[in-house]
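[1] Have a look at this prediction, sequence included:
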Amino acid sequence: MDLFALPPLAALLDLTTRGLLALTSFLTPAAGGAAAALAVVLVTLVVRAGLIPVGVSQARAERDRARLAPQLRALRERWGKNAERLQRETMQLYRDAGVSPFAGCLPVLAQAPVVGLLYAVFLHPTVAGHANGLLTEQLAGVPLGSSLLTALTRGSADAVTFVLLGVVVAVIAGAGELTRRFLRPPFDPATPRSVVVMTAVLPFTTAVVALFVPFAAGLYLAVTTLWTFGQRLVLRRLYPIDDGRTASQR
């Protein structure tokens, strides 16, 4: 079931779409045929800027969890065979440290409606019973509603399509690689192998998604991943992670 088919959400989706089209019209005299794509980029930047407090909350939570990592490891070693005692001692440790184990989660959930609404605009070819005009706009002749998959299956992919969509995917993959190199969490030998692998692969899944979603959604994802990497890099310096181990142990 598409939640955005419900009248209240459909109305919000329609309003957001009309707002983007109005911004496109406003930018057209200066940006010409790139106005719609520029509107997508600008709105994405505004949304990400508005969500900076969420990033700050997540950075603080990540720092606090890393600070408690040595004590948590000690508790696992001592009470690993007693799940109930381990849970009780873990919660007591968080209380004594004045840290919530769920810190950073609620702000992420709070941002979901805003991000979800904007992203839905780029995915829905029909909004409130009429065609999504934003997806018919073009950049260098490539419709914002086209994806690499649909272009290939319909035989409409040309050199420009490959270049533009390829750049979007490359930017997202590049941001994922930078995230993996510079922002990976401190190594914890107790972390399951599956979690380690998932953490390494996760930054690149967005690049795979970009192969299948409309061009407009790909632009949104590219701007978002770049912004997120830059923001996290700055916040990591403001709220450095120190789990009590030496660099040789990491």
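    Happy to help now that I have it.

[2] Please make it C-alpha for all contacts and neighbour counts, starting now.
    Noted.

[3] all helices of this structure, in order?
    Remark: helices assigned in the chain by DSSP state H are 7-31, 35-50, 52-67, 69-79, 83-97, 105-123, 148-153, 159-182, 193-210, 215-238.

[4] on contacts alone, who are the packing partners of the fourth one?
    Pointing back at helix 69-79 there. Counting contacts by 3 or more C-alpha pairs under 8 Å, 6 or more residues apart in numbering; DSSP states H and E, helix 69-79 packs against helix 83-97.

[5] So which elements touch the helix it packs on?
    Helix 83-97 sits against helix 69-79, with contacts defined as 3+ C-alpha pairs under 8 Å, 6+ apart.

[6] mind listing what's buried in the helix it packs on?
    For helix 69-79, a neighbour-count test (16 or more other C-alpha atoms under 10 Å) marks 69, 72, 75-76, 79 as buried.

[7] That one relative to helix 52-67, how many degrees between them?
    Interaxial angle of helix 69-79 relative to helix 52-67 (axes from the mean of the first three to the mean of the last three C-alpha atoms, to 10 degrees): 50 degrees.

[8] Would you mind getting the angle between helix 69-79 and helix 83-97?
    150 degrees.

[9] hold the first one in mind and look at this next one:
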Amino acid sequence: MFGFLDVPVSGAYHLIHALTGPLSTALAIVVFTLGVRLLLHPLARSAARGERARATLLPQLRTLQEKHGKDRDRLAAEMAKLQQESGTSLFTGCLPMLLQLPFFTIMYRLFTTPVIGGEPNSLLGATLLGTPLGAHGLSGSPLVFVIAAGLAVVAWFSVRLQAPQPDAPGGKLLRLLPYGTVLAILVLPQAAGLYLLTTTAWTAAERALLRRRS
């Protein structure tokens, strides 16, 4: 099903192995994740500018909701028209997250595939706190609880960093989304959990830094 990922997965496999030489496998995953986020940083800066632009549209969005709230099709059309006229998009901020999906999928496959590039996947034997990094969910205890606690802390900070926009479309849902990572770790391999913890911590720190500079 994901055969098109075989080449990037093989490349990532050898990269993680190269990093594991001077580092542990867990730390190699962290370094890999930080490299991905560094590559995506220009997009995050663009998303931050878009977020500030969207904030100026909130009064007009509230007006549209009050006027066309019962007519979803008309509301959607008017919102699209407003975005087009202002030159911004309500979904620009999602782009960095969406572009991470291929890298996250690669990390998932690295620790769930028994054979990579025609040879046994030696990463499956890597451990942290005595727990295999390929262990899923609660079978990865005690590491799963450590990662889940870290994700909960990062989610709390992420929510506090979000500008309060209760009347914005999807505003309440967006404030709950960061906590979804805590639930995700209950079904993912611990290596993918490390990726999530690193990338969400980067996102929180990045958002705080960009907001301070604005």
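    Perfect, I can see it now. Source: prediction; values computed, not measured.

[10] care to give me the TM-score?
    The TM-score (TM-score structural alignment, normalised by the length of the second structure) is 0.83; 214 aligned residues with a C-alpha RMSD of 2.8 Å.

[11] Which one of the helices of the first structure lies nearest to Gly141 of the first structure?
    Nearest of the helices of the first structure to Gly141 of the first structure, taken as C-alpha to C-alpha: helix 159-182 at 7.9 Å.

[12] Packing partners of that closest one?
    helix 148-153, helix 193-210, helix 215-238.

[13] Contacts for that helix, please.
    140-142, 147-148, 200, 203-204, 206-208, 210-211, 215, 218-219, 221-222, 225-226, 229, 233 (C-alpha atoms under 8 Å, 6 or more residues apart in numbering).

[14] Kindly report the same for stretch 28-40 of the first structure.
    With C-alpha under 8 Å, 6+ apart as the criterion, stretch 28-40 of the first structure contacts 20-21, 23-25, 27, 134, 137-140, 144, 216, 219-220.

[15] Could you do stretch 115-131 of the second structure as well?
    Contacts for stretch 115-131 of the second structure (C-alpha under 8 Å, 6+ apart): 6, 9-10, 13, 25-26, 110-114, 132-134, 140-143.

[16] picking up where we left off before, find the one among the helices and strands packed on helix 159-182 of the first structure with the highest mean neighbour count.
    Of all those, helix 215-238 has the most neighbours on average by mean count of other C-alpha atoms under 10 Å, namely a mean of 20.

[17] do you know how far Val144 of the second structure is from Val30 of the second structure?
    Separation of Val144 of the second structure from Val30 of the second structure (C-alpha to C-alpha, to the nearest Å): 16 Å.

[18] Can you pick out the residue with more neighbours from the two?
    Val144 (26 against 19; other C-alpha atoms under 10 Å).

[19] Need the counterpart of the more buried one in the first structure.
    Superposed on the first structure with TM-score structural alignment, Val144 of the second structure falls opposite Leu165.

[20] From Thr150 of the first structure, how far out is that match?
    Distance from Leu165 of the first structure to Thr150 of the first structure, by C-alpha to C-alpha: 12 Å.

[21] For the residue lying farthest from the centre of the second structure, give its distance to Ser24 of the second structure.
    Within the second structure, the residue lying farthest from the chain centre (C-alpha atoms, centre = their mean) is Lys67, at 34.7 Å. Per C-alpha to C-alpha, Lys67 of the second structure is found 58 Å from Ser24 of the second structure.
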